[in-house]
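Visitor: Dropping a prediction and its sequence here:
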Amino acid sequence: MQLYRFLTADDTDAFCHKVTRALNAGWVLHGSPTYAFDAANGVMRCGQAVIKDVPGTYSPDLKLGEQ
């Protein structure tokens, strides 16, 4: 089965660490990153989709962050 996650965070090194951690756990970048201004909080936000192939069958109870 193929899993999908969309990682987001403020534009700090924490976002890069989040993506790097996912890549080192076997996730693969999917598409281009996004970058937008969050007017409510006055910060820039980053986003990146990642995908991963794993054995098994999909269930809504699946904890994607633990894969």
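Guide: In hand now; what should we look at? Residues are numbered from 1 along each chain as shown.
Visitor: From here on, just use CA atoms for contacts and neighbour counts.
Guide: Noted.
Visitor: what sits against residue 37?
Guide: The neighbourhood of residue 37, defined by Cα atoms under 8 Å, 6 or more residues apart in numbering, consists of 43-45.
Visitor: now residue 43
Guide: By Cα under 8 Å, 6+ apart, the residues touching residue 43 are 10-11, 37.
Visitor: now it: how far from residue 18?
Guide: The gap separating residue 43 from residue 18 is 18 Å, by Cα to Cα, to the nearest Å.
Visitor: Could you do residue 53 as well?
Guide: As for residue 53, its distance to residue 18 is 19 Å (criterion: Cα to Cα).
Visitor: dropping in the other structure now:
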Amino acid sequence: MSTPPDGLPVYRLLTGPDDASFCHRVSEALSLGYRLYGSPAATFNGERVIVAQALIWPSAEAGVPSS
């Protein structure tokens, strides 16, 4: 598949509390065919850890500059 399903964008940034729900969202995106893009990020909002993970659709990787 050259484009993500259901009209999803080729680049996604998932964010949320560091909990099982967030892990399931990332796992679901991976099972759809997305790939992790970069390292995860984490911060503390005074109450809990908030995490972010970028994902990219494989066909879009050709247009991504290397670091």
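Guide: Thanks, I have it. Worth saying up front: this structure is predicted, and the values here are computed from it rather than measured.
Visitor: Any chance you could compute the TM-score here?
Guide: Scored by TM-score structural alignment, normalised by the length of structure 1, the superposition of the two chains gives a TM-score of 0.69; 52 aligned residues with a Cα RMSD of 1.9 Å.
Visitor: Which members of the contacts of residue 43 of structure 1 occur in strands, if any?
Guide: Among the contacts of residue 43 of structure 1, DSSP state E puts 10, 37 in strands.
Visitor: could you pull out the helices for structure 1?
Guide: Along structure 1, the segments classed as helices by DSSP state H run 13-24.
Visitor: That one: strands as residue ranges?
Guide: Listed in chain order, the strands of structure 1 (DSSP E) span residues 2-10, 28-38, 43-53.
Visitor: Residue 40 of structure 2 -> structure 1?
Guide: Taking TM-score structural alignment as the alignment basis, one finds that residue 40 of structure 2 is matched in structure 1 by residue 33.
Visitor: From residue 11 of structure 1, how far out is the closest residue to that match other than its chain neighbours?
Guide: Excluding its sequence neighbours, the residue lying closest to residue 33 of structure 1 (Cα to Cα, 6 or more residues apart in numbering) is residue 48, at 4.6 Å. As defined by Cα to Cα, residue 48 of structure 1 lies at a distance of 12 Å from residue 11 of structure 1.
Visitor: Which of these two has more residues huddled nearby?
Guide: When neighbours are counted by other Cα atoms under 10 Å, residue 48 comes out ahead of the other of residue 48 of structure 1 and residue 11, with 20 against 16.
Visitor: show me what contacts the residue mapped onto the more buried one from structure 2?
Guide: Matched by TM-score structural alignment, residue 48 of structure 1 corresponds to residue 53 in structure 2. Residue 53 of structure 2 makes contact with 13-15, 26, 36-41, according to Cα under 8 Å, 6+ apart.
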